[in-house]
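S.K.: A structural model of the following input is requested.
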Amino acid sequence: MESALLFADWLGTPAWMWLAFLGLVAGLLAFDLGVLHRDSREIGVRESLMLSALYIALGLGFGGWVWWALGSEPGLNYLTGFVVEKTLAMDNVFVIAMIFSFFAVPRAHQHRVLFWGILGVIALRAVMIGLGAALVTNFSWVLYVFAAFLVATGVKMLLFAETERPVGENPLVRLMKRRLNVTEEHHGERFFVRRPHPVTGRPALFATPLFMALVMIEVADVIFAVDSVPAIFAITTDPFIVYTSNIFAILGLRALYFALAAMIHRFAYLKVALSVVLIFIGSKIFVADLLGIGKIPPAVSLGVTFGILAAGVAYSLWRTRPGAAPGEAAR
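M.R.: Purely as a prediction, here's the structure:
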C-alpha cells in the first residue's frame, strides 16, 4: 500500500520524487541554519562564494538526476529554467541591498533575515506556481498571455530605465509604522521585543526594523515572481520542473547575496542581457507556432539563454574592469 502511494502520480510526477526533493531542501535548510550559521556573524565574500558554488553544484546535480530519471527533455527544461531563475534571483539582490541599507540591518544579522525569507519564498512560490499550473491546464491560451507579458517586460527593461522608489516612501513601510508598534533601534537578531508602551506604560509587543526588512523582502519576492513564474511556464508547464528549478535557483541566493552585494557594480549590463532573455523566451512560443514546429527544442532554448547571459556577464566585467577608461565604465 505504501509503495503504491510512493509511486502514485502527483501532478504528473511520481510522489517519491516530490518527497525526495522536499527532503533534500529541508535537509539543506537545517544544515545551513543548524550547522553553518548557528551563531549570528558576518559572512565574508570568500565564504559566500564557496557556499554559492555548493548550492549551484547541488542545483545542477539535481538537474542531472532529473535528466536520468525523467529523460533528456525534462532535464534540459530544468537546466534552462534554473539558469533563467538564477539570473532573475540575482537581479533581486539590488532590491535586497536597498532594503538592508534603509533599515540599517547589521551584516551579522542579514543571514537570519534571508533564511526566514527563503522559507516564505518556498511557500509563496508553491502557491503562485500551483495557480499558474491550474490556469495553464484549464485555459491553454493563458500561456500566450504569459509569453506576451514576458516580451513586454523585456522590451520595457531594455528601453526604459527603471527609477527605484526609495524604500522609505513605500506605502507598506508607512502602513507598518502607522499600524504596528515599531522600535527605532535594532534588538540583536530579534524580530519582536516586549517593552512598555509609551502611552499606556503597559508591556506591549513591538516589531523591530529586522521584522520590517523581512516583510519588505517577502513582498519584493512576490513582485519578482510576477516575471519569474511566467518565464518558467514559457519554458515548460511541468509543475515538478517549474517548482524544483525555481527553488534550487533561489536557495543559493541567500549565500550569493553577500558576494554580489560587494560587487554589484561589476554586473551593470546583466539586466540588459536578462531583458533579451525574457524577450527570447516569450517570443519563441509565437515563433514556434508561426513555423508550425510545435515548440523550440529544449537544447536550443538552453543554448541561446546561456549564451545571452554569458555575453552579458562577460561584457559587464570587461566594461567595469580595473583601469578601464572613464568613458568605458558602466553608468
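S.K.: From now on I want contacts and neighbour counts done on CA atoms only, so please keep to that.
M.R.: Will do.
S.K.: where do the helices sit along the stretch 1-150 of the chain?
M.R.: 2-6, 15-31, 45-70, 72-102, 107-138, 142-159 (DSSP state H, counting those that start in this stretch).
S.K.: want to put them side by side, so please do this one too:
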Amino acid sequence: MEFSWVMYLFAVILLATGIKMLIMVDHQPDIANNPVLRFLKSHMRVTETLHGQAFTVRQVNQNTGKTVLFATPLLLCLILVEIADLVFAIDSVPAIFAITPDPFIVYTSNIFAILGLRALYFALAAMVHRFHYLKYALALVLIFIGAKIFLGDFMFDGKVPASISLAVTGGLLAAGIVFSLFKTRNKNSSN
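M.R.: Predicted structure coming up:
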C-alpha cells in the first residue's frame, strides 16, 4: 500500500465538495465570470455569435486583416461540459475506491457513469423542482464517503462493511427524495 495516502487526499476532496454543496446549495453559478471561460477567451479568438453547429470558423481578423481561425461559443460550451465531466470523474474515483479496490470495477463503473451522466442530467432536469432536498442528501453522501475513508482505518479493522455503507447511502438518498416529495406535494397538485 505504497500509495494509500492518496485515498486520504481523495477523502479531503470529497469532504470539501460535500461541505461546499451544503453551503452553496441554492447558489446559481455565474458562467460569464467562470475562470475557465475567461482563460479560454483570453487565449483563443472567439466569435461573438454562434455559427450553426460549427465549433470553429474562418473569419477576417480585424487587427491584421488576414483570414484566421476563430472558435465559436459552441466550442467553449463543449469544453466547459467536458471539464464538468472531468470534475465529476475526480469525485467519483475516490467514492468507488472507498467501496472496492478492484481496478476492473473502478474503471467500468466510472466509464458507465460518464456515459450516462448527460442522459441522467436531462432526465433529472425536468424533475428538479420536485427533488429540491436531494441536493442536501447528495452533499451528505459525499461527506459520509469522505469520512468513511478516514474512519475506516480507525474503526471496523480498516474497512467499513458494505452493508453499513449501502444502508447509510440509501437512507440518505431515500430521505432526500421522500422529504422533497412531501414538501412539494401541494405545489405539484396546484399546477
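S.K.: okay, the helices of the stretch 1-150 of structure 1 in TSV with distance to residue 312 of structure 1 next?
M.R.: What follows is those, written out as TSV (distance: least, CA to CA, whole Å):
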stretch	distance to residue 312 of structure 1
helix 2-6	43
helix 15-31	30
helix 45-70	19
helix 72-102	11
helix 107-138	27
helix 142-159	13
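S.K.: In structure 2, what residue corresponds to residue 289 of structure 1?
M.R.: Matched by TM-score structural alignment, residue 289 of structure 1 corresponds to residue 153 in structure 2.
S.K.: Surely that match touches residue 159?
M.R.: Yes - applying CA atoms under 8 Å, one finds residue 153 of structure 2 in contact with residue 159, separated by 6.6 Å.
S.K.: more crowded one of those two?
M.R.: With neighbours defined as other CA atoms under 10 Å, residue 153 of structure 2 and residue 159 compare such that residue 159 has more, 17 against 12.
S.K.: Would you quantify the distance from the closest residue to the more buried one other than its chain neighbours to residue 167 of structure 2?
M.R.: Once flanking residues are discounted, residue 159 of structure 2 sits nearest to residue 152: 4.8 Å by CA to CA, 6 or more residues apart in numbering. Remark: distance between residue 152 of structure 2 and residue 167 of structure 2 (CA to CA, to the nearest Å) = 16 Å.
S.K.: Look at the two and report which has more neighbours.
M.R.: Neighbour count, other CA under 10 Å: between residue 152 of structure 2 and residue 167, residue 152 has more, with 17 against 11.
S.K.: That one against residue 161, yeah?
M.R.: No - using CA under 8 Å, residue 152 of structure 2 is not in contact with residue 161, being 9.2 Å away.
S.K.: of all the helices of the stretch 1-150 of structure 1, which lies closest to residue 216 of structure 1?
M.R.: helix 72-102 (7.2 Å; CA to CA).
S.K.: Check the offset of that closest one from the chain's centre.
M.R.: Centre-to-centre, helix 72-102 of structure 1 and its host chain are 4 Å apart (CA atoms, centre = their mean, to the nearest Å).
S.K.: which residues in structure 2 does it align to?
M.R.: Helix 72-102 of structure 1 corresponds to no residues in structure 2, going by TM-score structural alignment.
S.K.: So which elements touch that helix?
M.R.: On a contact count with 3 or more CA pairs under 8 Å, 6 or more residues apart in numbering; DSSP states H and E, helix 72-102 of structure 1 meets helix 45-70, helix 209-233, helix 239-251, helix 253-260, helix 270-291, helix 298-319.
S.K.: Count the neighbours of the aligned partner of residue 235 of structure 1 in structure 2 for me.
M.R.: Mapped onto structure 2 by TM-score structural alignment, residue 235 of structure 1 lines up with residue 99. Using other CA under 10 Å, residue 99 of structure 2 has 19 other residues around it.
S.K.: likewise residue 188 of structure 1?
M.R.: Residue 188 of structure 1, neighbours per other CA under 10 Å, totals 13.
S.K.: Show the contacting residues for it.
M.R.: Contact analysis of residue 188 of structure 1 by CA atoms under 8 Å, 6 or more residues apart in numbering lists residue 109.
S.K.: what secondary structure does the counterpart of it in structure 2 sit in?
M.R.: With TM-score structural alignment as the criterion, the equivalent of residue 188 of structure 1 in structure 2 is residue 52. Here residue 52 of structure 2 is recorded as coil under DSSP: H, G, I helix; E, B strand; the rest coil.
S.K.: Let me know the outermost residue of structure 2.
M.R.: residue 65 (42.2 Å; CA atoms, centre = their mean).
S.K.: residue in structure 1 matching that residue?
M.R.: Looks like residue 65 of structure 2 aligns to residue 201 there (TM-score structural alignment).
S.K.: ok, the counterpart of residue 218 of structure 1 in structure 2 - how many residues close by?
M.R.: Using TM-score structural alignment, the equivalent of residue 218 of structure 1 in structure 2 is residue 82. Residue 82 of structure 2 has 12 neighbours, counted by other CA under 10 Å.
S.K.: got it, and the one 4 residues further on?
M.R.: Number of residues near residue 86 of structure 2 (other CA under 10 Å) recorded here: 13.
S.K.: That one and residue 162 of structure 2: what is the separation?
M.R.: Here residue 86 of structure 2 is placed at a distance of 27 Å from residue 162 of structure 2 (CA to CA).
S.K.: again, but for residue 125 of structure 2
M.R.: Distance from residue 125 of structure 2 to residue 162 of structure 2, by CA to CA: 30 Å.
S.K.: picking up where we left off before, and the match of residue 65 of structure 2, helix, strand or coil?
M.R.: coil.
S.K.: same deal with the one 5 residues further on?
M.R.: Following three-state DSSP, residue 206 of structure 1 is assigned to strand.
S.K.: Against residue 192 of structure 1, how distant is the nearest residue to it once chain neighbours are set aside?
M.R.: Nearest non-adjacent residue to residue 206 of structure 1, counting by CA to CA, 6+ apart: residue 181, 4.7 Å away. Counting by CA to CA, the separation of residue 181 of structure 1 from residue 192 of structure 1 is 10 Å.
S.K.: just residue 158 of structure 1 next, same as before
M.R.: When distance is defined by CA to CA, residue 158 of structure 1 is 41 Å away from residue 192 of structure 1.
S.K.: Once you drop chain neighbours, what's closest to residue 284 of structure 1?
M.R.: residue 296 (6.7 Å).
S.K.: list the contacts for the residue nearest to the spatial centre of structure 1?
M.R.: What sits nearest the mean C-alpha location of structure 1, by CA atoms, centre = their mean, is residue 89, with 3.4 Å. Residue 89 of structure 1 makes contact with 249, 250, 253, according to CA under 8 Å, 6+ apart.
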